[in-house]
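S.K.: From the sequence below, what's the structure:
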Amino acid sequence: MKHLKLILSMALVALTTQLFAQTNKETTIKIIDEKDYTFVANSAIPMSNMDISQILSRMPGSQGGGVINLTGSQYDFRVTKDSVVAYLPYYGRSFSAPMNPNEGGIKFTSKDFSYKESKNKKGAYTIQINTKDVKRENFRLTLSVTENGYASLVASGYNKQPITFNGYLSESKKKDQ
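M.R.: Prediction:
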């Protein structure tokens, strides 16, 4: 019965992720080439260990199997040519915690970062971003993007265990001046 619940919840996550895809093949190629896009997180998958799994199973939004539903939240990761801005939650083991609880999660703005992009034979992108100027902790972010805009983001830092986010890419909203 437990396996059936897990399978059904994973199928539900896969179906809802498909409903929220915002880009087509041409748009995905365009926004990645322009380096102007937003990754919208629909679910978080922390690195699994016994302690964290017990805590996560009691959290609202938990779907079992360590997947946390973030659909409808405002968590995202924005990339432009001159900056990277992250506003993501963090679930997992952190080896140092901020004194201010509002500074938790993966929240930063970086203007000094390395950006490496590659494309495989099937058209999927892998983007590697390493921040260099984040005050508390620099991050290594690996974004894997399909042609249709579905994406997976792995965030790892020196003081945190890696965490994976699933979601989609969308065009960045232009601010009116």
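S.K.: C-alpha from now on. contacts and neighbour counts both.
M.R.: OK.
S.K.: And the contacts of the longest helix that the chain contains?
M.R.: Using DSSP state H, we find that the single longest helix of the chain is helix 2-19. Helix 2-19 is contacted from outside by Asn42, Gln63, Gly64, Gly65, Tyr150, Gly167, Tyr168, using CA atoms under 8 Å, 6 or more residues apart in numbering.
S.K.: May I see the buried residues of the helix or strand just after it?
M.R.: As assigned by DSSP states H and E, the chain's next helix or strand after helix 2-19 is helix 25-33. Applying a neighbour-count criterion of 16 or more other CA atoms under 10 Å, one finds Thr27, Thr28, Ile29, Ile31, Ile32 buried in helix 25-33.
S.K.: And stretch 154-164, by the same measure?
M.R.: Val154, Ala155, Ser156, Gly157, Lys160, Gln161, Pro162, Ile163, Thr164.
S.K.: pretty sure the third one contacts Leu143?
M.R.: When you say that, I think you mean Ser156. No. Ser156 lies out of contact with Leu143 (CA atoms under 8 Å); the separation is 11.7 Å.
S.K.: Compute the inter-axis angle for the helix or strand containing Ser118 and helix 25-33.
M.R.: Using DSSP H and E, Ser118 sits in strand 113-119. Interaxial angle of strand 113-119 relative to helix 25-33 (axes from the mean of the first three to the mean of the last three CA atoms, to 10 degrees): 150 degrees.
S.K.: this one next, for a side-by-side:
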Amino acid sequence: MKHLSILTLIVAIAFFSCKSASSKITDEQIEALEVLVENRNFTIESTWAHPQTTLATQQVFNSGLLPAGSSSGAINLIGNSNFLTISGDSITSYLPYFGERQMHVGYGGNNGAIQFNGIVENYTVTEGKRDSYTISCTAKRKTERFKVTIKLFPNLKSYITLTSASRNSISYSGEVKSSD
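M.R.: Below you'll find the model as predicted:
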């Protein structure tokens, strides 16, 4: 019986000491994110692209062409230039695209990255749970219009989803910072 109580005590100590390390969000982090969103002056640099997993993207993954640590549903972007910037009423981006297009690209087409540089349309901000923000807007380039959804969190992590009529949707995860 004594061994059972000692074993129970050891298991209880191990259970409570192995509690996951949850990072506490500080008031300063919440305020910094609030200022970024209110000023509409931030840049997001993504570290991962999350394309829709299709037969074609799975075949690319199987070919070994993706960076180390990547899979068909999560492609490592570290070391690859990419950004999405909102500055006042302007939006600019260069995001590598991995996925399928539903429309033919004209002769002399560009490299297929998601690039736009123009005025933000239909810009809305919604405050979410745990002091996060969801920003929705529309951006366009010559022949393509994108629905952009950005989730920003107090730890300055970001999650972008881009939807277009001519491409499969894709998401990006990364970090947000001030454009200053």
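S.K.: report the longest strand in structure 1, please.
M.R.: Across structure 1, the strand with the greatest residue count (assigned by DSSP state E) is strand 160-171.
S.K.: mean deviation (superposed) between that strand and structure 2, please.
M.R.: Superposing on structure 2 and averaging over aligned pairs (mean CA distance after the TM-score superposition for structure 1), strand 160-171 of structure 1 comes out at 0.5 Å.
S.K.: corresponding residues in structure 2 for that strand?
M.R.: Mapped onto structure 2 using TM-score structural alignment, strand 160-171 of structure 1 spans residues 167-178.
S.K.: one step back: columns distance to Lys2 of structure 1 on top of the buried residues of helix 25-33 of structure 1, output as a markdown table?
M.R.: Below are the buried residues of helix 25-33 of structure 1 laid out as a markdown table (distance: CA to CA, whole Å):
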| residue | distance to Lys2 of structure 1 |
| --- | --- |
| Thr27 | 40 |
| Thr28 | 37 |
| Ile29 | 40 |
| Ile31 | 41 |
| Ile32 | 40 |
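S.K.: Closest to Gly72 of structure 1 out of these?
M.R.: Thr28 (21.8 Å; CA to CA).
S.K.: Quickly note the distance from that closest one to Tyr115 of structure 1.
M.R.: Thr28 of structure 1 sits 17 Å away from Tyr115 of structure 1, taking CA to CA, to the nearest Å as the criterion.
S.K.: burial measure for the aligned partner of Pro89 of structure 1 in structure 2, as a count.
M.R.: Aligning on TM-score structural alignment places Pro89 of structure 1 opposite Pro96 in structure 2. Pro96 of structure 2 has 18 neighbouring residues, counting by other CA atoms under 10 Å.
S.K.: show me the contacts for Pro96 of structure 2.
M.R.: Neighbour list for Pro96 of structure 2: Asn82, Gly112, Ala113, Ile114 [criterion: CA under 8 Å, 6+ apart].
S.K.: What sits closest to the equivalent of Asp76 of structure 1 over in structure 2 if chain neighbours are left out?
M.R.: Aligning on TM-score structural alignment places Asp76 of structure 1 opposite Phe83 in structure 2. Nearest-residue entry for Phe83 of structure 2: Glu45, 4.8 Å, with adjacent residues in sequence omitted and distances by CA to CA, 6 or more residues apart in numbering.
S.K.: ok, that neighbour touching Gly174?
M.R.: Yes. Using CA under 8 Å, Glu45 of structure 2 is in contact with Gly174, at 5.7 Å.
S.K.: Looking at these two, which is more packed in?
M.R.: Glu45 (24 against 19).
S.K.: host element of that one?
M.R.: Following DSSP H and E, one finds Glu45 of structure 2 within strand 41-51.
S.K.: so that strand corresponds to what in structure 1?
M.R.: Strand 41-51 of structure 2 maps onto residues 36-46 of structure 1, going by TM-score structural alignment.
S.K.: Report the distance from the matching stretch to the chain centre.
M.R.: Relative to its chain's centre, stretch 36-46 of structure 1 lies at 3 Å (CA atoms, centre = their mean, to the nearest Å).
S.K.: try stretch 75-86 of structure 2
M.R.: 10 Å.
S.K.: One more: stretch 168-176 of structure 2?
M.R.: With CA atoms, centre = their mean, you get 3 Å for stretch 168-176 of structure 2.
S.K.: what do you get for stretch 51-69 of structure 1?
M.R.: 17 Å.
S.K.: Then stretch 89-103 of structure 1?
M.R.: Relative to its chain's centre, stretch 89-103 of structure 1 lies at 17 Å (CA atoms, centre = their mean).
S.K.: Which helix in structure 2 has the most residues?
M.R.: Longest helix in structure 2, counting by DSSP H: helix 2-17.
S.K.: Show me what counts as buried in that helix.
M.R.: Residues of helix 2-17 of structure 2 classed as buried by neighbour count (16+ other CA under 10 Å): none.
S.K.: try stretch 51-58 of structure 2
M.R.: For stretch 51-58 of structure 2, using 16+ other CA under 10 Å, the buried residues are Pro51, Gln52, Thr53, Thr57.
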